[in-house]
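Engineer: Just need the structure, nothing else, for what follows:
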Amino acid sequence: MKKTLALCSLGLVMALPATAADYEFDKAHTNVQFGISHNGLSNFLGQFQDFTGKFDIDEKDLTKSSFDVIIKTASVDTDVPALDDHLKNADFFDVNKYPEMRFKSERIVQISADKYAVEGQLTMLDKTLPVTLDTRLNFQGRHPLADFFPAYDTQYLGFSATASIRRTEFGMMTYAPMLADQVNITLEAELKRKQ
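Structural biologist: Predicted coordinates:
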C-alpha cells in the first residue's frame, strides 16, 4: 500500500506543470557597470566585460527565483588602459589574489507590479557582506524579435538593477576618502531561457 501511495504521489508531482527554468545572460545585451565620484569633479564610470550567471527562474512567481553571478575582476574596463592596470593591482581589486567577485541571491521581495528588492551576499576581496539590488522588471516572455530571428525564439527576461556599496567595508582603502567610498552599481541585463 505504501509503495502504491508513493508511486501515485510521484506521478502527481511529475504531472504538475514546471514553472522553474534555467536562464543565462544574453551577454551581448547585458552591462555590469560601476560609478564613483572622482574627487568631486565627476562621476567616473567603468564596467566589467567578463561575467557569468546561473539563474533558476520561477516563471510564475519571480520571488521564488534565485541566481548566482560571478564577475572576473581582471575584466575591469574604464577605457583608460593605465587606470585599468592600476585597478587590477593590490591597491584595488588585486586580481591575482582575488580573480572573482560573486553575488548570490538569498531572497526576492516584490515591491510593486514591476519592482523587486533582490537581497543577497556580495563577496569581494574575500569579504562577504549583504547587498540589496533595487530591481525593475522590464520584460518577461517570448522575445519580441523571435518571429524575425530564430536565435531569439525562447523566453526572455529583462531587468535593470542598482545598488550602492562602500568599498572600504570590503577592505579597498586606497585614496579614501578623497576618492569616494560609495560605489554605485548598475546592471542592465537580458536573460534567456536555456534551450
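
Engineer: From now on I want contacts and neighbour counts done on CA atoms only, so please keep to that.
Structural biologist: OK.

Engineer: immediately after the host helix or strand of Gly46, which helix or strand?
Structural biologist: Using DSSP states H and E, Gly46 maps to strand 42-48. Per DSSP H and E, the first helix or strand lying C-terminal to strand 42-48 is strand 51-58.

Engineer: this one next, for a side-by-side:
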Amino acid sequence: MRKIVLILILVFPTLTVLGQDVWALDPGHSRIRFTVTHHMISEVDGFFREFEATMKTTKDDFSDAVFEFSAKTASINTENENRDEHLKSADIFDVEKYPVMSFKSTSFSQIAGEHYKVTGDMIIKENTLPITLDVWLVGPVENERAKRHELGFKAIGSLMRQAFGVGENLSTLSVSDEVGLRITGEFNKGY
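Structural biologist: Have a look, this model is predicted:
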C-alpha cells in the first residue's frame, strides 16, 4: 500500500504539469508601454526593452489562465537619455536596489467574446499591490510554417506610482500619480 501511495504522489504532479499548456512570449512582437501626464498638460510615453512573460492554462477557453511577467527596470526607455537616467536613479525606480518589477495573475475571467479581465499582484520596489487590467485575446491561430499556435493579446489599465514607492517625492503636478499601462504582443506554444 505504501508503494502505491508513493507512486501516486510522484506521478500525480507530473500528470498535472503534462496537462498544462505553457504559452511563451514572443518578445519580437511584444511591448510593455506606460504613459504619464507631464505638468498636467501633455503625455510622456515609455517602455521597457527587457522583459519576459508566460501564460499557463489547462483549459481551451483560457478561463484558468495564469499570467506572469517581469521587466528589468534598468531597461526603461522614454527616448530621452537624461530623463531615463533620472528614472533609473534612487529618486524613482532605484534600479540598482530593485532591478526587476513583476506581475502574477490571481484571477482571469471572460467578460464577453475576446474581452477578459485579469487581476493580479504587481511588485515594484518590493511593494506588492493588486491591479486589474482589461485584456483582449485574439486566436489562437495555427502557424504551420513555424509549427506552433499563436495568440495575440492586448492588456490596458493603470496603476498609482506613489503607492509602489516610485517617485514618492515627485510632485503629482509635475508627473501624474496615475500611470497608464498598455501591454501588447503575442504568445506562442509549439505542437
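
Engineer: Got a TM-score for the pair?
Structural biologist: TM-score for the superposed chains, counting by TM-score structural alignment, normalised by the length of the second structure: 0.86, backed by 182 aligned residues with a Cα RMSD of 2.4 Å.

Engineer: on that earlier part again, determine the set of other helices and strands touching the strand holding Gly46 of the first structure.
Structural biologist: Judged by 3 or more Cα pairs under 8 Å, 6 or more residues apart in numbering; DSSP states H and E, strand 42-48 of the first structure is in contact with strand 31-38, strand 76-77.

Engineer: Which one of those lies nearest to Thr132 of the first structure?
Structural biologist: strand 31-38 (15.2 Å; Cα to Cα).

Engineer: could you say what helices and strands that closest one packs with?
Structural biologist: strand 42-48, strand 182-193.

Engineer: What residues does the closest residue in space to Pro99 of the first structure that isn't next to it in sequence make contact with?
Structural biologist: What sits nearest to Pro99 of the first structure in space, not counting adjacent residues and going by Cα to Cα, 6 or more residues apart in numbering, is Thr73, at 5.4 Å. By Cα atoms under 8 Å, 6 or more residues apart in numbering, Thr73 of the first structure lies in contact with Phe48, Lys88, Phe93, Val95, Tyr98, Pro99, Glu100, Met101.

Engineer: so which of the residues you listed comes closest to Gly141 of the first structure?
Structural biologist: Relative to Gly141 of the first structure, the closest of the contacts of Thr73 of the first structure is Phe48; by Cα to Cα it sits at 27.1 Å.

Engineer: so Tyr116 of the second structure makes contact with Phe108?
Structural biologist: Yes. With contact defined as Cα atoms under 8 Å, Tyr116 of the second structure reaches Phe108; the gap is 6.9 Å.

Engineer: Tell me the residue in the second structure aligned with His29 of the first structure.
Structural biologist: If you follow His29 of the first structure across to the second structure using TM-score structural alignment, you land on His29.

Engineer: List the residues that contact the closest residue to His86 of the second structure other than its chain neighbours.
Structural biologist: Excluding its sequence neighbours, the residue lying closest to His86 of the second structure (Cα to Cα, 6+ apart) is Ile92, at 7.1 Å. For Ile92 of the second structure, the contacting residues are His86, Gly165, Val166, Gly167, Glu168, by Cα under 8 Å, 6+ apart.

Engineer: burial measure for the third one, as a count.
Structural biologist: Okay, so that is Val166 of the second structure. 20 (other Cα atoms under 10 Å).

Engineer: So it versus Asp121 of the second structure, what's the distance?
Structural biologist: 16 Å (Cα to Cα, to the nearest Å).
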